[in-house]
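K.L.:
model the structure of this input:
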Amino acid sequence: MSTLRFTQDHEWIRVEGDTATVGITEFAAKQLGDVVFVELPEVGRTFERSEAFGTVESVKAVSELYAPAAGTVAAVNEELSSNPELVNEDPTGEGWFIKLKPFDSSALGELMDQAAYDAFLKDAE
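P.N.:
Next comes the predicted model:
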């Protein structure tokens, strides 16, 4: 499996070939509590880096989702419309939100790796 990179807003991005998959971190999923609804964009929409691309609604709050890199939505996780709890159960796997293709890979160098993200979380405590 390829490496995850992280934003300070707790999104992750995983690059596989020329496609980038985006989701939220386990930390974010735990902070949200039970996810009850996810609103995702249409395939073909293009987003700039840090632009909101959707929302995730939990029993506690509604949170915006931000693109960790600019790109065009090539796929959305349709499974989340009937099983939003996948975000809690497997946030960095089956609970992914969108796939971007093409995407701006230059943003990846500005994102945190796992060690930096872990340090970021520890500093935030």
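K.L.:
all contacts plus neighbour counts: C-alpha atoms, from now on.
P.N.:
Noted.
K.L.:
longest helix in the protein, by number of residues?
P.N.:
Secondary structure of the chain read by DSSP state H shows that its longest helix is helix 114-124.
K.L.:
can you list the buried residues in that helix?
P.N.:
Using 16 or more other Cα atoms under 10 Å as the test for burial, helix 114-124 gives residue 117.
K.L.:
mind giving me the packing neighbours of that helix?
P.N.:
In terms of contacts (3 or more Cα pairs under 8 Å, 6 or more residues apart in numbering; DSSP states H and E), helix 114-124 is packed against strand 4-6.
K.L.:
how far does the strand it packs on sit from its chain's centre?
P.N.:
Centre-to-centre, strand 4-6 and its host chain are 9 Å apart (Cα atoms, centre = their mean, to the nearest Å).
K.L.:
please give me the structure for this one as well, since I'd like to look at both together:
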Amino acid sequence: MSETSETEDNEQPLNLDIPEHLEYSDEHVWVDRSDEDLAILGITEYAADQLGELVFVDLPEPGSRVEAGDEIVELESSKAVQPMISPVAGTVKYVNRDVSDDPSVINGDPYGEGWILKVELDDDEPELLSADEYAKIIRWTDADS
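P.N.:
Prediction:
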């Protein structure tokens, strides 16, 4: 599914990828729960586009405990410093050191090589959005810009 929205800088349409198989938070974090016990997290293409070229990613240590709503990763670009808010609770099992070494990987492939961390989930059911629900949030957010 692709979403088209206007950017305020150049007013050109921007095609955003919102993969159907992922779930999303309203803080622009995607979650892949295809493995029942381990969730893969990253930021959406929309978030990466809004931040611009990333220059620094501060990752948590494997073994760290996270709660839904925690600021778990700090993302720094030439435009802003933005925390990544965890939409899930659990224990960080793996971090993507490649994005720490070269944060631009997130900008180039946010849903693939640009994954940020893997969390072993608690039994709690996270409150996540479908691709369609997330697309509506982007439209609403861009309309306010």
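K.L.:
how far off centre is the longest helix of structure 1?
P.N.:
With Cα atoms, centre = their mean, you get 17 Å for helix 114-124 of structure 1.
K.L.:
same deal with stretch 5-18 of structure 1?
P.N.:
7 Å.
K.L.:
how about residues contacting that stretch?
P.N.:
By Cα atoms under 8 Å, 6 or more residues apart in numbering, the surrounding residues in contact with stretch 5-18 of structure 1 are 2-4, 20-25, 27-28, 65-68, 92, 101-103, 108, 111-114, 117, 120.
K.L.:
sort out for me which of these are in strands.
P.N.:
Secondary structure defined by DSSP state E assigns 4, 20-24, 65-66, 101-103 of those to strands.
K.L.:
give me the buried entries from these.
P.N.:
4, 20-24, 65-66, 101, 103.
K.L.:
mind giving me JSON lines with those residues and columns for distance to residue 11 of structure 1?
P.N.:
Formatted as JSON lines, these follow (distance: Cα to Cα, whole Å):
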{"residue": "4", "distance to residue 11 of structure 1": "10"}
{"residue": "20", "distance to residue 11 of structure 1": "12"}
{"residue": "21", "distance to residue 11 of structure 1": "10"}
{"residue": "22", "distance to residue 11 of structure 1": "7"}
{"residue": "23", "distance to residue 11 of structure 1": "6"}
{"residue": "24", "distance to residue 11 of structure 1": "4"}
{"residue": "65", "distance to residue 11 of structure 1": "8"}
{"residue": "66", "distance to residue 11 of structure 1": "7"}
{"residue": "101", "distance to residue 11 of structure 1": "17"}
{"residue": "103", "distance to residue 11 of structure 1": "16"}
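K.L.:
so which helix or strand takes in residue 118 of structure 2?
P.N.:
Element membership for residue 118 of structure 2, per DSSP states H and E: strand 117-121.
K.L.:
what range in structure 1 matches that strand?
P.N.:
With TM-score structural alignment applied, strand 117-121 of structure 2 matches the range 98-102 in structure 1.
K.L.:
show me what contacts the counterpart of residue 44 of structure 2 in structure 1?
P.N.:
Residue 44 of structure 2 maps onto residue 25 in structure 1 when the alignment is built from TM-score structural alignment. Applying Cα under 8 Å, 6+ apart to residue 25 of structure 1 gives the contacts 10-12, 91-92.
K.L.:
out of these, who has the most neighbours?
P.N.:
The residue in the contacts of residue 25 of structure 1 with the most neighbours, by other Cα atoms under 10 Å, is residue 12 (28 neighbours).
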